[in-house]
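Colleague: sequence first, then the predicted structure, then my questions.
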Amino acid sequence: MSGSEYPAAAFDAKAFLRTVPEAPGVYRMIGSDERVLYVGKAKNLRRRVSSYFQRTQSSPRIAMMVAQIERVDITPTRSEAEALILENNLIKQLAPRYNILFRDDKSYPYICLSGDIFPRLAYHRGAFAKGGRYFGPFPNGSAARESIHLLQKIFRLRTCENAVFRNRSRPCLLHQIRRCTAPCVGLISDADYAADVRLATRFLDGRANEVIDDLGARMNEAAERLAFEEAAACRDQIRALQAVLHRQFVDSGRDQDVDVITAVEADGLVCVNLAMVRGGRHLGDRPQFPSSAAGCDADDALLAFLDQHYGEHAMPARILVGHAVEAARAQLAELSERPVAVVAPRGAAERAWMEMARNNARTAIAARNQDAGRIGARLAALREALDLAESPARIECFDISHTMGEATVASCVVCVDGAMKNAEYRRYNIAGITGGDDYAAMRQVLERRYSKLVEGDGVMPDLILIDGGRGQVSAAHAVLADLGLESIAMVGVAKGEGRKPGLETLIFADARAPVHLSPDAPALHLIQEIRDEAHRFAITGHRARRAKARVGSRLDDIAGVGPTRRRRLIEAFGGLDGVRAATVEDLCRVDGVSRKLAEQIYSALH
């Protein structure tokens, strides 16, 4: 459904609002030349859209946007969930100028307890799978991994993959160092393991005091039964848990879940900082910068972050905000299905959390500005060193990796404005060429990469780096010439004597003579970083492809290794990776494997 259309000078907001339903949906503010100014969602479209046309605006930024509106389009949906999905899709597709966009909230890490009979404790990012329980989000990966490490130490839950778990025949090293109770080989009963899972679940839910009380009761009950070893184990768990609560976290002394959110505006940047407190424990914080923030101030950024973050994640019982408290409370009331306390900090602990959040936001702004200055200087140095018309905003680098022609993989890494963009990296499995022909591999990857540009798909780079010498550069330039893209600047990075950093030679695609930059030149350092990242990405993909090809097929292809011996080998070493890591002597210990056969297996896999 689309709203009425009006010329800019005759936009009648009152008449338009009479046509807007009181239903959930998405609205789009349209300016001149059909440019989309803003995309938003609402629980009640009429109420939300009418708020933009009041006599007083919430901020100069909103007033500036409203002055440019020529039309408002609306799309009612059946539910708020549908409105959220549609809003996200439209923002990504249209990139409206006045939307304040933050990094995708789905990148927050979680801890997962799988739905298996013996649940697995795992680090998780991305979409949730059915059957598992997810705890989080955590502000960063290190906080989640530290929590997993603590849970292993206290509750001794398994962390191994199911394929390894099903094929174990003896306890692993984690059991020996008292980090796992070895349910894979039956050293703990279903009921006892389930009890440990329940305790870990309570701990992750922030109910640490209940866990300690439960362990204390179990310790006393075991002591009364004269089961002193069991009582001592409970005692050790209590001590470890108390030590964790005392030493590892900033502790409020109360079991409470709180998010601490503030926005700081300084030196031309706005930073929103989110700190997470779970069970009274401060888990760390995470600064975020808007990727699109035309004319926004700290209040605008804070409200935009609340809308995006809590559109994807559950709200804790209490949310502390450093400013715009009333506006934040009104905004979250639309998103929340239950009462949530949105308040300014009270008490010494909450004020300390908020001050920490503000200081971290200021530190992040200072670091970002310093990095921006350094990156700008390096890009300018690169422009001068390569004699480019402008500093390259987008750089793409290619590398080829193989082992004597086997499992050839090409990589393409992307650097935008001096920062590596991991989400845009791509690997290409090279096939249909003579093994070891790097020139043919380079031709194939560039054809596959840049033929999409000719078809109108993809982004044009400002500079292409080739990890190689004159031959690779010539092959790459020929591909670009065939595609009509020879105007893109291209440079080859040839390794120096002994492959020592600082001795690289820069090879140009045109008739210019090769260039040697000083080892301490900022331009060379940037080239080295991008080239090394392309090499790392290529060799990682090559090793994975080679290992899959070797282990997945060659074990079956070895004479004398049938289904029975293959199963025994996998069971003995806990999986295919274990077979590859085994020595000849290790292989000989497997029932039915002679020394001669062990040597054949080892040779085939290496």
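Modeller: All right, it came through fine.
Colleague: could you use CA atoms for every contact and neighbour count after this?
Modeller: Fine.
Colleague: how far away is Arg368 from Gly376?
Modeller: Remark: distance between Arg368 and Gly376 (CA to CA, to the nearest Å) = 12 Å.
Colleague: equivalent analysis for Ser32, please.
Modeller: Shown here: Ser32 relative to Gly376, a distance of 34 Å by CA to CA.
Colleague: then Gly280?
Modeller: From Gly280 over to Gly376 (counting by CA to CA), the distance is 42 Å.
Colleague: which of these two has more neighbours?
Modeller: Comparing Gly280 with Gly376 by other CA atoms under 10 Å, the one with more neighbours is Gly280, at 21 against 15.
Colleague: ok, the more buried one touching Asp255?
Modeller: Yes: using CA atoms under 8 Å, Gly280 is in contact with Asp255, at 4.7 Å.
Colleague: now do the shared contacts for these two.
Modeller: Common neighbours of Gly280 and Asp255 (criterion: CA atoms under 8 Å, 6 or more residues apart in numbering): Gly206.
Colleague: helices of the stretch 451-600 of the chain, start to end?
Modeller: In the stretch 451-600 of the chain, the segments counted as helices under DSSP state H, counting those that start in this stretch are 470-483, 522-557, 563-573, 576-581, 584-588, 595-605.
Colleague: buried ones in the fifth one?
Modeller: Taking 16 or more other CA atoms under 10 Å as the neighbour-count basis, helix 584-588 is seen to contain the buried residues Val584, Leu587, Cys588.
Colleague: again, but for the second one
Modeller: Going by neighbour count (16+ other CA under 10 Å), the buried part of helix 522-557 is 522-528, 530-531, 533-539, 541-543, 545-547, 550-551, 555.
Colleague: longest helix of the protein?
Modeller: When every helix of the chain is counted residue by residue (DSSP state H), the longest turns out to be helix 347-386.
Colleague: elements contacting that one?
Modeller: When contacts are defined as 3 or more CA pairs under 8 Å, 6 or more residues apart in numbering; DSSP states H and E, helix 347-386 packs onto strand 258-266, strand 269-278, strand 281-288, helix 522-557.
Colleague: try it against this one:
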Amino acid sequence: MQSSIFEPMDNASITLQVSTLPDSPGVYQYYDKEGKILYVGKAKNLKKRVSSYFTKTFDNNKTRILVKKIATIKHIVVETETDALLLENNLIKKYQPRYNVLLKDDKSYPWICIKKERFPRVFSTRQVIRDGSEYFGPYTNMKTVHILMDLIRGLYPLRTCNYDLSVKNIKAEKFKVCLEYHLGNCLGPCEDLFSENEYNENIDAIRNIVKGNFKESLHKFRSQMKQLASDLKFEEAQRIKEKIDVLENYQAKSTVVNPKINNVDVFSIISDELYGYVNFLQISHGAIIRSHTLEIKKKLDETDEDLLQLAIVELRQRFNSLSKEVYVPFEIDLGEGIKTHVPKLGDKKHILDLSKRNAKYYRMDRFKQAKIVDPERHEKRIMAQMKKDLRLSEEPRHIECFDNSNIQGSNPVAACVVFKNGKPSKKDYRKFNIKTVVGPDDFASMEEVVYRRYKRLLEEEHPLPQLIIIDGGKGQLSSALKSLDQLGLRGKIAIIGIAKRLEELFYPDDPIPLYLDRKSETLKIIQQLRNEAHRFGITFHRSKRSKQALDTELETIPGIGEKTIVQLLGHFKSKKRIAAASFEELSKVVGASRAKKLIQHFAKKE
């Protein structure tokens, strides 16, 4: 292994020094001018990988900032890509560079320990002592450990005392059996009542159980049960039968795939714009003996391949996995000695799908927690995801959506609803009466309201939205674009149209629509905007139609003019109250002559 350190340098010297890097696998480290580590990365070819940072144009702003800050480069050459993977992981955990994804290590996972001693004890612990004892785990939660320990104690009576049960001490009769012996939980090795060979056979069986292999224990118990039954020892045979039932019940709950699938690690990943969620399942004899999901915060727009590769190395180290075969959702290079497989069908695909579901459920739980505990993080994630999904240049913190509403051209109106940070901002909603369009012309109506809306915002110097959504297809979108052209706003505000039937998203000057995943949060927010605009527009339209219907009926009464109608509505508030009013009540408002005409009109309708 070789190390090289360059002194702080300017751009010209960076180019010079990068050109001297070796074409070998290794790990590179970037430092700023103050000597603080910025980033650690691995490479199959150090020269190609490092030089790409200074020759490529990056879309991600953080990567551009990182490159500007690099003042010193260090590199370590290793023998193989596997060594590079392991070294990268260790250096990230050691230095925790600002621009690397966060891999948090938890040292408090529980283990099951088989103590290195004569007549070994078996117990759970969170502390690993390097004294030759065997440790199985770590397990991701204590509940699994309790279940396994209860199973082990129910099948095999073991000692719990910490006496030194050496041959010399037992022969000297230093110890006496305790209450555990009298309760049947221990067979008394302290008084030499149980042979060391039989005890060690039980320990071997326990090793197999914690590894997920129940076959040998079941075979042994069945043989014992048959022998005891043959010797007419039915009570003892029944006790063995109960142990078989306990073991089979545990095995049935544990086995999820073909029992032939043994000693395999399964990894899957679900990600969004800000985080990746990697699930790890460890399979032994067809049973899941471990499940854990790791949340990784992205720093430099890392791909799923980057995150998964790093997470696999971390999780296998953390949980001490020595499996030689790994199931993954896509091709990935984990170096020599590890066989990767991308399942397509059958039991292997089933277990990979199960891992992916675990990652999804974990992500959903984190979303729910974020909404309650950290709403700002939830908003930031949603906005970043919308920016990516809709191919925007900035996060759509302020969105406005337009919808037209008319029935055969009558009472044409339009609505504009506003969302801020992904939530409705009802105080900013606006409704429009269509003024310049005659008849049912949705395209012209859309052109009018978009023009009026943004002409006013410009005049009053109010902030403009980052995104406009038009409820309609290409026609309505084109009409809205005409207004933006007139106002000089085209290209300054992102605008899309959404067609209702297939939820197609249309962009200016792009004939091919965009289809988002039906379950995506971005599409759900767009649908919520569209539905809210439709609801708001319809409510306004109904209100206008009702008012018009009322006004029209009153105007048909001979001798009742516009001023009288205004007086009546101002006092009685509704047509129903006018119709129910007495002659005296009406006379006080509009005089006896008009009151008589109103009474006669409503009397004819009864």
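Modeller: Looks like it arrived, so ask away. Please read these numbers as outputs of a predicted model, since none were measured by experiment.
Colleague: circling back: could I get the buried residues of helix 584-588 of the first structure as TSV with distance to Ala372 of the first structure?
Modeller: Putting the buried residues of helix 584-588 of the first structure into TSV (distance: CA to CA, whole Å) gives the following:
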residue	distance to Ala372 of the first structure
Val584	54
Leu587	55
Cys588	58
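Colleague: just give me the closest of these to Ala10 of the first structure.
Modeller: Within the buried residues of helix 584-588 of the first structure, proximity to Ala10 of the first structure (CA to CA) peaks at Leu587, which comes in at 84.1 Å.
Colleague: could you find the closest non-adjacent residue to the closest one?
Modeller: Taking CA to CA, 6 or more residues apart in numbering, and ignoring the residues beside it in sequence, Leu587 of the first structure has Ala598 as its nearest neighbour in space, at 5.5 Å.
Colleague: isn't that neighbour right up against Val584?
Modeller: Yes: counting by CA under 8 Å, Ala598 of the first structure touches Val584, with 5.5 Å between them.
Colleague: residue contacts, the counterpart of Ile283 of the second structure in the first structure?
Modeller: When the structures are aligned by TM-score structural alignment, the residue of the first structure matched to Ile283 of the second structure is Val277. Residues in contact with Val277 of the first structure, defined by CA under 8 Å, 6+ apart, are Gln256, Asp257, Val258, Asp259, Val260, Leu283, Gly284.
Colleague: excluding chain neighbours, give the residue nearest to Thr160 of the second structure in space.
Modeller: Of all residues not flanking Thr160 of the second structure in the chain, Arg121 sits nearest, at 6.2 Å (CA to CA, 6+ apart).
Colleague: could you check how far Tyr193 of the first structure is from Met420 of the first structure?
Modeller: Using CA to CA, Tyr193 of the first structure is found at 44 Å from Met420 of the first structure.
Colleague: tell me which of the two has more neighbours.
Modeller: Just comparing Tyr193 of the first structure and Met420: by other CA under 10 Å the higher neighbour count belongs to Tyr193, 22 against 18.
Colleague: that one -> the second structure?
Modeller: Counting by TM-score structural alignment, the partner of Tyr193 of the first structure is Tyr199.
Colleague: residues contacting Phe228 of the first structure?
Modeller: Under the criterion of CA under 8 Å, 6+ apart, the contact list for Phe228 of the first structure reads Ala222.
Colleague: quick one: it from His175 of the first structure, how far?
Modeller: If you measure Phe228 of the first structure against His175 of the first structure using CA to CA, the figure is 21 Å.
Colleague: tell me the gap between the longest helix of the first structure and the middle of its chain.
Modeller: 20 Å (CA atoms, centre = their mean, to the nearest Å).
Colleague: likewise stretch 572-585 of the second structure?
Modeller: The chain centroid and the centroid of stretch 572-585 of the second structure are separated by 60 Å under CA atoms, centre = their mean.
Colleague: next: stretch 111-126 of the first structure.
Modeller: With CA atoms, centre = their mean as the basis, the mean position of stretch 111-126 of the first structure lies at 18 Å from the chain mean.
Colleague: in it, what counts as buried?
Modeller: For stretch 111-126 of the first structure, the buried set under the neighbour-count rule, 16+ other CA under 10 Å, comprises Ile111, Cys112, Leu113, Ser114, Phe118, Pro119, Arg120, Leu121, Ala122, Tyr123, His124.
Colleague: circling back: go ahead and confirm the residue nearest to Thr160 of the second structure touches Ile114.
Modeller: Yes: with the criterion set as CA under 8 Å, Arg121 of the second structure and Ile114 qualify as a contacting pair; they are 5.9 Å apart.
Colleague: residue range for stretch 355-370 of the first structure in the second structure?
Modeller: Stretch 355-370 of the first structure corresponds to residues 353-368 in the second structure, going by TM-score structural alignment.
Colleague: after superposition, how close is that stretch to the first structure?
Modeller: Plainly put, stretch 353-368 of the second structure ends up 2.3 Å away from its match in the first structure on average once the two are laid over each other (mean CA distance after the TM-score superposition for the first structure).
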